[in-house]
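**Student:** following is a predicted model, sequence given first.
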Amino acid sequence: MRPITIIIPLILLFFFSGCALGKKEWPSAVESEDTFTLKLMATAVQNNCIFMKVVVDGASHRLYRATIQYEYVGDGGGCVGCPFVPRDVVHFTRNQTEFDMSGNTLSLSLCGIDQDKEYRFRVAGKSELPASPIEYTDVYVTTP
């Protein structure tokens, strides 16, 4: 047998087996560059609308979608001491005019509510990175 017929397959085997070695894992978000948190800074209820200012700390450029989750408090709705179960949601994506982001401050509004009712709500934010978790503000209550 020729030595070249043995050496070439061994070289090829060594080369291709080396391609499968090493630690492989899905890419994950870099905490300081890819994540953000949401904090509700101000709300106002007027003209059947709730106006909100939300501060996006961290990678605000990664915020792709904001969602207002809400429920009214009272008959057929939730109660102040009950777990928050949003009965309605409104989505805003980065390419909509209602998605008003200035610096790291996001301005949102929810219209069509009854000003005489009490509402519980929170804002959720989804990153443009699919593996990133959804971020939420605390749950807040409006007063009629």
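**Tutor:** Looks like it came in fine. Predicted model, so just to flag it, every value in this text is computed and none were measured.
**Student:** hey, let's count contacts and neighbours off CA atoms from now on
**Tutor:** Will do.
**Student:** buried set for stretch 33-47?
**Tutor:** Across stretch 33-47, burial judged by 16 or more other CA atoms under 10 Å covers D34, T35, F36, T37, L38, K39, L40, T43, V45.
**Student:** can you tell me which residues contact L40?
**Tutor:** Applying CA atoms under 8 Å, 6 or more residues apart in numbering to L40 gives the contacts M52, K53, V54, V55, V123, T137, D138.
**Student:** against that first model, consider the following:
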Amino acid sequence: MKSFSFKKCFLLTLLMVTLLSVTGCGVKMWPSPQNNEDIFSFASITGRRTGECLKVAVKINGAFKNVDNLSLQFQADGDGPGEGCPTCPFFPAIRKQFTPGSEGIQSDGSTFVFSQCGLDPNKSYRYRVVGRNIYEALGVVISDVYIVTP
């Protein structure tokens, strides 16, 4: 009778170890949002120079209501400090944040329009737009780099 009880304990222990080891198997990665309803992207970005101002219009695809802020990052092309050349890597010397609903940004549904003034009217500027989602885990959306000439 003792051998039967020993076999039973051994099998139960073996079954428990197997179950515990199997539950640890599988893909191991950090959880990520699966809900595409919360994600947005840039459909189009257009910039226009008028004198010393740059006016930018951003059209959003997806959850435009989840835009926390839009950051305009720009750099003058030239020889001065903080300036770059058209073929140099883009390093934004100036960053300006625009929060939907605040002063300085206008929105019409999924289109956001803002402007930055005080630019040198004789220089070309390279710029990009970075959008932040209200859900930080979804990260940022970064546009291509665009060039506007005087």
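**Tutor:** Structure's in. What do you need? Quick caveat: nothing in here was measured; it's all calculated off a predicted structure.
**Student:** drop the TM-score for these two in here.
**Tutor:** Superposed pair, TM-score by TM-score structural alignment, normalised by the length of structure 1: 0.76. Supporting alignment: 124 aligned residues with a CA RMSD of 2.3 Å.
**Student:** and the contacts of L40 of structure 1, which are buried?
**Tutor:** The buried subset of those - by 16+ other CA under 10 Å - is M52, K53, V54, V55, V123, T137.
**Student:** closest to A66 of structure 1 out of the contacts of L40 of structure 1?
**Tutor:** Each of the contacts of L40 of structure 1 was checked against A66 of structure 1 using CA to CA; the closest is V123, at 6.8 Å.
**Student:** structure 2: which residue goes with the closest one?
**Tutor:** Counting by TM-score structural alignment, V123 of structure 1 corresponds to V129 in structure 2.
**Student:** these two touch, right, that match and N69?
**Tutor:** No: counting by CA atoms under 8 Å, V129 of structure 2 does not reach N69; the two are 10.2 Å apart.
**Student:** list the contacts for I60 of structure 2?
**Tutor:** F40, S41, F42, A43, S44, S110, T111.
**Student:** what's the match for the first one in structure 1?
**Tutor:** Residue-level alignment of F40 of structure 2 against structure 1, with TM-score structural alignment as criterion, gives F36.
**Student:** can you tell me, leaving aside adjacent residues, what's nearest to that match?
**Tutor:** G58 (4.4 Å; CA to CA, 6 or more residues apart in numbering).
**Student:** isn't that neighbour up against L38?
**Tutor:** No: proximity of G58 of structure 1 to L38 does not meet the contact threshold set by CA under 8 Å, at 9.1 Å.
**Student:** shared neighbours of the two, anything?
**Tutor:** Taking CA under 8 Å, 6+ apart as the contact rule, G58 of structure 1 and L38 have no neighbour in common.
**Student:** picking up where we left off before, and the buried ones among the contacts of L40 of structure 1, which is closest to I113 of structure 1?
**Tutor:** Using CA to CA, the buried ones among the contacts of L40 of structure 1 come closest to I113 of structure 1 at M52, 14.1 Å.
**Student:** verify the stated contact: S107 of structure 2 with L70.
**Tutor:** No: with contact defined as CA under 8 Å, S107 of structure 2 does not count as touching L70 (11.8 Å).
**Student:** which of the two has more neighbours?
**Tutor:** L70 (23 against 14; other CA atoms under 10 Å).
**Student:** looking for the alignment partner of the more buried one in structure 1.
**Tutor:** Aligned partner of L70 of structure 2 by TM-score structural alignment: A66.
**Student:** residue closest to the middle of structure 1?
**Tutor:** What sits nearest the mean C-alpha location of structure 1, by CA atoms, centre = their mean, is K126, with 1.8 Å.
**Student:** now that residue: how far from L10 of structure 1?
**Tutor:** 50 Å (CA to CA, to the nearest Å).
**Student:** again, but for F51 of structure 1
**Tutor:** F51 of structure 1 is 70 Å from L10 of structure 1, by CA to CA.
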